[in-house]
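[1] Give the three-dimensional model of this entry:
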Amino acid sequence: MITSFQIVDRGDKESQEMAEKFRATLTDHGFSLSNNPDLVISIGGDGTMLRCFRDYYSPSTAFVGLHTGTLGFYADWSKEEAGLLLHEIQYGKPHFEKCPLIQGTFELLTGEKKTFLSLNEIIIKSNSISTLVLDVKINGEKFESFRGDGILVSTPSGSTAYNHSLMGSIMHPTLDAMQVTEMASINNSVYRTLNRSFILPKEQHLILEFPTIDERAIVGIDGEEYHLKQIKSIHVCVADNKINFARYKPFPFWERVKGKFLKEM
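    Alright, predicted model coming up:
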């Protein structure tokens, strides 16, 4: 049962005004504003939903999105449907859909470990014109030696984002899997990489190891950049926890894919 809520907006005037209307209406109807909410309402675009995830994720919190710009994959509702969404939150009973997250653990040469959860993707890339060199292991066994700009590991939900721009495959967001996509990999008579994205199930994990110390590598987690010095290895797997999306109406994922990528302007 949803009794508490939080709202995150994109920051533009229209989104802020809409957020204030939601806030006033829901509190007037007995819902409490909380920093540990049952429901987080994202008003903006996909970037706003990623901020909701970073700030308020817990396994018991549900998320719903209303987009105030172009069509977003994380937003079920358009701004013209704001009144309908408000009504559904007050009186409706949502279906909760669980979607996988990925977990990345970064081990530094000092022995320190940093762990991140991601809703969209984890990226490791070079911040210079030099190529990045990584040993790619699946379940501890070496798969390939990678040379190129970087490697992206996406969730099924994130497969329609940067992964799609890199010619990765689109995955249904409820699949328990992750996708590994290479960025400008080098393939010639000396260096060989798969040069295709590949998909790993939850039961398998990925390890990216630096054969030498590389101070130029940077890490991206859902659009946020982290400069981690002297990374030794990165362990990525499908997380045990998932994110809950509150569906107050059907979630037409493939229709959404069609609308974003296939319909003529």
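[2] contacts, neighbours, all on C-alpha from now
    Will do.
[3] which residue ranges form the helices in the stretch 51-200 of the chain?
    Residue ranges of the helices in the stretch 51-200 of the chain, as given by DSSP state H, counting those that start in this stretch, are 82-91, 162-165.
[4] Around residue 27, how many other residues sit close by?
    Residue 27 is flanked by 14 other residues according to other Cα atoms under 10 Å.
[5] ok, now residue 172?
    17.
[6] One more: residue 191?
    If you count neighbours by other Cα under 10 Å, residue 191 ends up with 12.
[7] so what's it up against?
    Residues near residue 191 by Cα atoms under 8 Å, 6 or more residues apart in numbering: 145, 147.
[8] That one and residue 138: what is the separation?
    Taking Cα to Cα, to the nearest Å as the measure, residue 191 falls 19 Å from residue 138.
[9] and if you look at residue 155?
    On the measure of Cα to Cα, residue 155 and residue 138 end up 17 Å apart.
[10] out of these two, which sits in the busier spot?
    In terms of neighbours (other Cα under 10 Å), residue 155 is the more surrounded of residue 155 and residue 138; the figures are 33 against 16.
[11] That one is in contact with residue 179, isn't it?
    Yes. Residue 155 is within contact range of residue 179, at 6.6 Å (criterion: Cα atoms under 8 Å).
[12] and residue 221, how many neighbours does it have?
    19.
[13] unless I'm mixing things up, it is touching residue 123, no?
    Yes. Between residue 221 and residue 123 a contact is recorded at 6.5 Å, counting by Cα under 8 Å.
[14] hey, what's in contact with both of these two?
    Taking Cα under 8 Å, 6+ apart as the contact criterion, no residue touches both residue 221 and residue 123.
[15] helix/strand/coil for residue 14?
    Three-state call for residue 14 (DSSP: H, G, I helix; E, B strand; the rest coil): helix.
[16] what's the distance between it and residue 136?
    46 Å.
[17] repeat for residue 211
    Relative to residue 136, residue 211 is positioned 10 Å away (Cα to Cα).
[18] Compare those two (neighbour count), which wins?
    Set residue 211 next to residue 136 and count neighbours by other Cα under 10 Å: residue 136 wins out with 21 against 12.
[19] got a list of what the more buried one touches?
    142-146, 206-209.
[20] can you pick the most crowded of these?
    When neighbours are counted by other Cα under 10 Å, residue 146 leads the contacts of residue 136 with 26 neighbours.
[21] show me what contacts the residue lying closest to it once chain neighbours are set aside?
    With Cα to Cα, 6 or more residues apart in numbering as the criterion, residue 146 has its nearest non-adjacent residue at 5.0 Å, and that residue is residue 134. The contact partners of residue 134, taken as Cα under 8 Å, 6+ apart, are 145-147, 208-211.
[22] I'd like the structure of this one too, to check against the first:
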Amino acid sequence: MRITVFNNSGEKSITTAGVLTKKLEQAGFVLDDKHPDVVVTVGGDGTLLSAFHRYADSLSHVRFIGVHTGHLGFYTDWRDFELDDLVDALKQDSGQSVSYPLLDVSLTYDDSTTAHFLALNEATLKRMNGTMRTDVYIKQNFFESFRGDGLCVSTPTGSTAYSKSIGGAVMHPRLDALQVTEIASINNRVFRTLSAPVIIAPDEWVTFRPASGQDFVMTVDQFSTTTPPIVEMKFRIASERIHFARYRHMHFWDRVEDAFIGVKK
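    Below is the predicted model:
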């Protein structure tokens, strides 16, 4: 088994990654950051997001494991003081994994060029210097003409991230569905939107067709960029999936309770 250790720049993460690397070498594992079978991230959920994008071209054969150097996150099953247990679990690995859906984002610009992205959590489209005007389609059908700060499209695992903070529902990650959440929509006698999160079925897709000449900022997970004028932005469930090597399981709703409520009876 070829393993790579991917860490953030925090002092604790750097130290933990160094200790883990030595333990893996002593256990006889091959350390390979170019063609790994398993990517072990050390840091937090943001670190795992970065690793996902680093190895997005290898998702068919790469599994991820998260080691958290702070509080447990949604993508991290192990703590920094459990490294010996993690190495033992890797020794007994039988290829087990759990997979979750990803977001496929396709863009068409006004010069007819295109771009393609994968997101683990979400993608957003915003206008920073005025009201964003965007027609929204579900499959081929017109749904609404949006006016507001922006729109967010999230995966089930991403539903506990930015989407939740703007009023989105929390979705179980076994659902192959997408969620569209409005960001500060304008609703009055002239403009009207649904003003509620929309859950998109697996065989459907969402298309944004923004008004021309607007200054947009697009985000894909934690990465943001200003874009050339966009003609169309299409979202669907990706054919690719992310795979986690899960040697022990924490129920999703227990994770939600621990992260956002934290009050035990």
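[23] Next one: the residue nearest to residue 146 of the first structure from residue 205 of the first structure, what distance?
    Distance from residue 134 of the first structure to residue 205 of the first structure, by Cα to Cα: 16 Å.
[24] With residue 228 of the first structure instead?
    For residue 228 of the first structure relative to residue 205 of the first structure (Cα to Cα), the value is 21 Å.
[25] Which residue in the second structure aligns with residue 11 of the first structure?
    With the correspondence set by TM-score structural alignment, residue 11 of the first structure lines up against residue 9 in the second structure.
[26] give me the number of residues near that match?
    11.
[27] Let me know the secondary structure of it.
    Applying three-state DSSP: residue 9 of the second structure is coil.
[28] With the one 10 residues further on instead?
    Using three-state DSSP, the three-state assignment for residue 19 of the second structure comes out as helix.
[29] Now stretch 242-250 of the first structure: buried residues?
    242-248 (16 or more other Cα atoms under 10 Å).
[30] cool, stretch 94-109 of the second structure as well?
    100-108.
[31] what do you get for stretch 24-34 of the first structure?
    Buried residues in stretch 24-34 of the first structure, counted by 16+ other Cα under 10 Å: 26, 31-33.
[32] do the same with stretch 215-233 of the second structure
    In stretch 215-233 of the second structure, counting by 16+ other Cα under 10 Å, buried: 215-221, 229-233.
[33] Show the end-to-end separation of that stretch, please.
    Stretch 215-233 of the second structure: ends 15 Å apart by Cα to Cα.
[34] How about residues contacting it?
    46, 49, 105-110, 117-129, 207-210, 212-214.
[35] what do you get if the cut-off is 7 Å, keeping everything else the same?
    106-110, 119-128, 207-210, 212-214 (Cα atoms under 7 Å, 6 or more residues apart in numbering).
[36] Residue 8 of the second structure: neighbour count?
    18.
[37] Then residue 259 of the first structure?
    By other Cα under 10 Å, neighbour count at residue 259 of the first structure equals 13.
[38] all strands of the stretch 51-200 of the second structure, in order?
    63-68, 78-79, 98-109, 114-119, 122-127, 132-138, 141-154, 178-185, 198-200 (DSSP state E, counting those that start in this stretch).
[39] Any chance of the ones you listed in CSV with distance to residue 260 of the second structure as columns?
    Shown next, in CSV, are those (distance: least, Cα to Cα, whole Å):
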stretch, distance to residue 260 of the second structure
strand 63-68, 17
strand 78-79, 19
strand 98-109, 21
strand 114-119, 23
strand 122-127, 19
strand 132-138, 31
strand 141-154, 19
strand 178-185, 20
strand 198-200, 22
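[40] Ok, which of these comes nearest residue 4 of the second structure?
    strand 63-68 (9.9 Å; Cα to Cα).
[41] Mean distance of that closest one to its aligned residues in the first structure, please.
    Mean deviation of strand 63-68 of the second structure relative to the first structure after superposition (mean Cα distance after the TM-score superposition for the first structure): 0.5 Å.
[42] List of residues touching that strand?
    37-44, 48, 75-80, 243-245.
[43] list the contacts for residue 173 of the second structure?
    With Cα under 7 Å, 6+ apart, residue 173 of the second structure has these contacts: 100, 156-157.
[44] Residue 30 of the first structure pairs with which position in the second structure?
    Match for residue 30 of the first structure (TM-score structural alignment): residue 28.
[45] hmm, back to that, what's the closest of the buried residues of stretch 215-233 of the second structure to residue 201 of the second structure?
    residue 233 (17.9 Å).
[46] a strand runs through the closest one, doesn't it?
    Yes. Counting by three-state DSSP, residue 233 of the second structure is found in a strand.
[47] That one pairs with which position in the first structure?
    In the first structure, residue 233 of the second structure lines up with residue 234, judged by TM-score structural alignment.
[48] Quickly note the distance from the spatially most distant residue from the centre of the second structure to residue 195 of the second structure.
    Going by Cα atoms, centre = their mean, the residue of the second structure most distant from its centre is residue 189, 36.0 Å out. With distances taken as Cα to Cα, residue 189 of the second structure is found 14 Å from residue 195 of the second structure.
[49] Please apply the same query to residue 97 of the second structure.
    Residue 97 of the second structure is 37 Å from residue 195 of the second structure, by Cα to Cα.
[50] residue contacts, residue 169 of the first structure?
    Contacts of residue 169 of the first structure by Cα under 7 Å, 6+ apart are residue 159.
[51] Would you mind finding the match for it in the second structure?
    Per TM-score structural alignment, residue 169 of the first structure is aligned with residue 169.
[52] returning to what we had before: format the helices of the stretch 51-200 of the first structure as JSON lines; extra columns: mean neighbour count and distance to residue 22 of the first structure.
    Below are the helices of the stretch 51-200 of the first structure laid out as JSON lines (neighbours: other Cα atoms under 10 Å; distance: least, Cα to Cα, whole Å):
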{"stretch": "helix 82-91", "mean neighbour count": "15", "distance to residue 22 of the first structure": "7"}
{"stretch": "helix 162-165", "mean neighbour count": "17", "distance to residue 22 of the first structure": "31"}
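[53] and those as CSV, adding distance to residue 184 of the first structure?
    Output for these, formatted as CSV (distance: least, Cα to Cα, whole Å):
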stretch, distance to residue 184 of the first structure
helix 82-91, 42
helix 162-165, 12
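[54] Which of those helices sits closest to residue 18 of the first structure?
    Using Cα to Cα, the helices of the stretch 51-200 of the first structure put helix 82-91 closest to residue 18 of the first structure, at 8.0 Å.
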